[in-house]
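*Asks:* show me the folded form of this:
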Amino acid sequence: MNHWTQLSIEYANQRSYLDDLFHVYPTIPEGIRDLDGELWKKVEKAFKKKDNATLLETLLKMDLFPIKDSYVAYLKRDKASLKRNPATVDRLCGRLYEMGLDKIFSRSSEPKETNCQIGPLFKRWVNNKSLGIAPVKLAEFLKAKGNAILDASDAEMMAFAKEHLNYTHNKGLDFIGRFNGKYVIGEAKFLTDFGGHQNAQFNDAISTLKAKGVKATTIAILDGVLYIKGKNKMHKDITGKLKKENIVSALVLREFLYQL
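*Replies:* You can find the predicted model right below:
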């Protein structure tokens, strides 16, 4: 078993793991979404007039459509389809009238889901010198003689890894550092539950970890339910076929980096 994976599992099962992890991923729900005032006036007007086409067309311009329906994404991407599919428009509007304006407003202004906000939080934590040093921009990173962490956008990280580290994988990176003269790259994920989308996130991080021919130490900075002991697939993988890989919690990442 990889020492750092073992430490991560022990941390999650013996210590105040979630309390500490909150410093990395402070997933506080955002306030309600701000709705465009002009758009909302059009919604109210169309609702009162029972103008189905205008009501739906206007609501589709908002960030969040107030009802979950399998056909909404198609209508959003092909506005012309509203005119071609009057029965679908009428069906959706029937549900909207049944909801009433107050509920439409409430649903349209719901906060973003926590999962949608998690992405930038790891980088924000790193940028707060949580790993002991402040990340630096590319020019300084290239010049630095000692330990350094790259502060860059996803695209810049990919470009750097391709040019300097022979990274040819198509997945983005959340971390590029150099410690004790060794480059380290990896993806960071907070896996909040089992199944579906979370399994895909896990697989993404592992595929980056196992990328071939990379001139760097590859790691998967993973946190969440995968460290819960049991028969879940993620835990079985990290203690089985992946047990020799560098799978580490963000909470033991600092120690991992400085011992390289």
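
*Asks:* hey, let's count contacts and neighbours off CA atoms from now on
*Replies:* Noted.

*Asks:* what's the closest non-adjacent residue to Leu121?
*Replies:* Setting aside the residues directly before and after it, Leu121 is nearest to Tyr25 in space (C-alpha to C-alpha, 6 or more residues apart in numbering), at 5.7 Å.

*Asks:* that neighbour touches Gly119, doesn't it?
*Replies:* No - with contacts counted by C-alpha atoms under 8 Å, Tyr25 stays clear of Gly119, the gap being 9.2 Å.

*Asks:* for these two, indicate the residue with more neighbours.
*Replies:* Tyr25 (22 against 15; other C-alpha atoms under 10 Å).

*Asks:* any idea how far the host helix or strand of Thr208 is from the chain center?
*Replies:* Following DSSP states H and E, one finds Thr208 within helix 196-209. Averaging C-alpha positions (C-alpha atoms, centre = their mean, to the nearest Å) puts helix 196-209 11 Å from its chain's average.

*Asks:* now swap in stretch 179-186 and tell me
*Replies:* The gap between the average C-alpha position of stretch 179-186 and the chain average comes to 23 Å, counting by C-alpha atoms, centre = their mean.

*Asks:* repeat that for stretch 145-162.
*Replies:* Averaging C-alpha coordinates over stretch 145-162 and over its chain gives two centres that are 19 Å apart (C-alpha atoms, centre = their mean).

*Asks:* buried ones in that stretch?
*Replies:* Of the residues in stretch 145-162, those scored as buried under the neighbour-count criterion (16 or more other C-alpha atoms under 10 Å) are 147-152, 157-158, 160-161.

*Asks:* and what of stretch 82-97?
*Replies:* Residues 82, 88-89, 92-93, 96 are the ones in stretch 82-97 that count as buried (16+ other C-alpha under 10 Å).

*Asks:* show me which pair in those residues is furthest apart.
*Replies:* Put simply, by C-alpha to C-alpha the two of those set farthest apart are Leu82 and Leu96, 15.7 Å from each other.

*Asks:* before we move on, which element is the closest residue to Ile206 other than its chain neighbours in?
*Replies:* Spatial nearest neighbour of Ile206, chain neighbours left out: Ala220 (6.4 Å); criterion: C-alpha to C-alpha, 6+ apart. When elements are assigned from DSSP H and E, Ala220 belongs to strand 217-224.

*Asks:* got it, and Met234?
*Replies:* helix 233-239.

*Asks:* contacts for the helix or strand just after that helix?
*Replies:* Using DSSP H and E, the next helix or strand after helix 233-239 towards the C-terminus is strand 247-248. Contact with strand 247-248 is made by 2, 4-5, 8, 219-223, 238, as judged by C-alpha atoms under 8 Å, 6 or more residues apart in numbering.

*Asks:* to compare with the earlier structure, here is another sequence to fold:
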Amino acid sequence: MNKWTKLSIEYANQKSYLDDLFHVYPTIPDGIREINNKIWGNAQKAFKSKNNKELLSELLKLDLFPIKESYIAYLKRDNTAIERNPKTVNRLCGRLYEMGLDKIYERCSEPKETNRQIGPMFKDWLRNKSLGIDPVDIDTFTSNNKDAVLDASDKAMMDFAKKELNYNRDKGLDLVARFNKKHIIGEAKFLTDMGGHQHTQFDDAIATIEERNVKAIQIAILDGVLYIPGGSKMYKYVSNEYMKHNIMSALVLREFLYQL
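*Replies:* As a prediction, the model looks like this:
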């Protein structure tokens, strides 16, 4: 097994892993979502006048629709479907009237799911000088061969890696760095559960480190449930099929980089 994967598994199972990981991913839910007052005012009027089409049209403009329902995504993307599907409109509005305005407002203003907030946290952690150096902009990064961490958007990192490092995936990166004159690229994921979308995230990170002919050390900075020993697919992958890949926790990343 890769030394750094082994260290990550040991860290997760023997030390204060979650307490320490909170410094990287401080998953504190936001407060309630802000709701556009004009949209909400229009929705209130439509609700009180029982104008189904208007009520649905206004609520679909909000970030979060108050009902979890398979047809909502379609209606959000094609508002003209409201005119063509009166039974669906009436069915949804029946549920809305049953909920009442207070409950509708409560649902529409619920905090974002924690998973949707995780993305920027890794880069925020890097900006806190957690790797011992301040991340730098692209001009500074390319001006010399000193140890450096690139501070840029996922896309800008991807563009740099494509141009300079023969990286060919159309997928943004979370880390582009240079230590001991060696370039390192990688994706960072906090895998909060097994299966579903989380497994897709895992596969995405693996695809980056399996990209061929890249002129950089490829790593997957993964944290979460994959390090729990047992029968899960992710644990089996990191301890068997992908055991030679550079898969590691963010909590051992600094040591990995400085030993290159």
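
*Asks:* quick TM-score on the pair, please.
*Replies:* For these two chains in superposition, a TM-score of 0.99 is obtained (TM-score structural alignment, normalised by the length of structure 1); 260 aligned residues with a C-alpha RMSD of 0.6 Å.

*Asks:* show me what contacts the residue nearest to Leu121 of structure 1?
*Replies:* For Tyr25 of structure 1, the set of contacting residues under the criterion of C-alpha under 8 Å, 6+ apart consists of 118, 121-122, 125, 190.

*Asks:* map it across to structure 2 for me.
*Replies:* Residue pairing (TM-score structural alignment): Tyr25 of structure 1 is matched to Tyr25 of structure 2.

*Asks:* now do the helices in the stretch 101-250 of structure 1.
*Replies:* With DSSP state H, counting those that start in this stretch as the definition, the stretch 101-250 of structure 1 shows helices at residue ranges 101-108, 114-118, 121-127, 138-143, 154-165, 196-209, 233-239, 250-258.

*Asks:* and those helices as TSV, adding distance to Glu57 of structure 1?
*Replies:* Formatted as TSV, the entries for the helices of the stretch 101-250 of structure 1 read as follows, by distance: least, C-alpha to C-alpha, whole Å:
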stretch	distance to Glu57 of structure 1
helix 101-108	14
helix 114-118	25
helix 121-127	34
helix 138-143	45
helix 154-165	34
helix 196-209	30
helix 233-239	43
helix 250-258	44
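
*Asks:* closest one to Lys42 of structure 1 among those?
*Replies:* Taking C-alpha to C-alpha as the criterion, Lys42 of structure 1 comes closest to helix 101-108 out of the helices of the stretch 101-250 of structure 1, the separation being 11.9 Å.

*Asks:* now for the closest one, which elements pack on it?
*Replies:* When contacts are defined as 3 or more C-alpha pairs under 8 Å, 6 or more residues apart in numbering; DSSP states H and E, helix 101-108 of structure 1 sits against none of the other helices and strands.

*Asks:* pull out the buried positions in that helix.
*Replies:* For helix 101-108 of structure 1, the buried set under the neighbour-count rule, 16+ other C-alpha under 10 Å, comprises 104-105, 107-108.

*Asks:* and stretch 134-148 of structure 2, by the same measure?
*Replies:* Of the residues in stretch 134-148 of structure 2, those buried by neighbour count under the rule 16+ other C-alpha under 10 Å are 135-136, 141, 147-148.

*Asks:* and the strand holding Ala220 of structure 1 against structure 2, how far off on average?
*Replies:* Relative to the matching residues in structure 2, strand 217-224 of structure 1 has an average distance of 0.2 Å after the fit, by mean C-alpha distance after the TM-score superposition for structure 1.

*Asks:* run the angle between that strand and helix 196-209 for me.
*Replies:* An angle of 160 degrees separates the directions of strand 217-224 of structure 1 and helix 196-209 when computed by axes from the mean of the first three to the mean of the last three C-alpha atoms, to 10 degrees.

*Asks:* helices or strands next to strand 217-224 of structure 1 in the packing?
*Replies:* When contacts are defined as 3+ C-alpha pairs under 8 Å, 6+ apart, strand 217-224 of structure 1 sits against strand 182-191, helix 196-209, strand 247-248, helix 250-258.

*Asks:* ok, and the closest non-adjacent residue to Gln198 of structure 1?
*Replies:* What sits nearest to Gln198 of structure 1 in space, not counting adjacent residues and going by C-alpha to C-alpha, 6+ apart, is Leu191, at 5.8 Å.

*Asks:* correct me if wrong: the one you found contacts Tyr227.
*Replies:* No - under the criterion of C-alpha under 8 Å, Leu191 of structure 1 lies out of contact with Tyr227, with a separation of 9.9 Å.

*Asks:* what do the two both touch?
*Replies:* Counting by C-alpha under 8 Å, 6+ apart, no residue touches both Leu191 of structure 1 and Tyr227.

*Asks:* ok, back up a step: count of residues packed around the residue nearest to Gln198 of structure 1?
*Replies:* Neighbour count of Leu191 of structure 1, defined by other C-alpha under 10 Å: 22.

*Asks:* then the one 3 residues further on?
*Replies:* Phe194 of structure 1 has 15 neighbours, counted by other C-alpha under 10 Å.

*Asks:* for Lys236 of structure 2, see how far away the residue nearest to Gly31 of structure 2 when sequence neighbours are not counted is.
*Replies:* The shortest distance from Gly31 of structure 2 to any residue that is not its chain neighbour, by C-alpha to C-alpha, 6+ apart, is 5.7 Å, and that residue is Pro111. Using C-alpha to C-alpha, to the nearest Å, Pro111 of structure 2 is found at 34 Å from Lys236 of structure 2.

*Asks:* coming back round to it: can I get the helices and strands packed on strand 217-224 of structure 1 in TSV with distance to Leu56 of structure 1?
*Replies:* Conversion of these to TSV gives the following (distance: least, C-alpha to C-alpha, whole Å):
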stretch	distance to Leu56 of structure 1
strand 182-191	35
helix 196-209	29
strand 247-248	47
helix 250-258	44
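
*Asks:* and among the ones you listed, the most buried is which?
*Replies:* Per-stretch averages of neighbours, counted by mean count of other C-alpha atoms under 10 Å, single out strand 247-248 among these, with a mean of 24.

*Asks:* mean per-residue distance, it versus structure 2.
*Replies:* For strand 247-248 of structure 1, the mean distance from the matching residues in structure 2 following superposition reads 0.4 Å, by mean C-alpha distance after the TM-score superposition for structure 1.

*Asks:* for the residue lying closest to Val184 of structure 1 once chain neighbours are set aside, what are its contacts?
*Replies:* Spatial nearest neighbour of Val184 of structure 1, excluding adjacent residues (C-alpha to C-alpha, 6+ apart): Thr217 at 4.7 Å. Taking C-alpha under 8 Å, 6+ apart, we find Thr217 of structure 1 in contact with 182-185.

*Asks:* can you tell me how far the spatially closest residue to Phe190 of structure 2 that is not a sequence neighbour is from Phe141 of structure 2?
*Replies:* For Phe190 of structure 2, ignoring the flanking residues on the chain, the nearest one in space by C-alpha to C-alpha, 6+ apart is Asp223 at 4.8 Å. For Asp223 of structure 2, the distance to Phe141 of structure 2 equals 27 Å [C-alpha to C-alpha].
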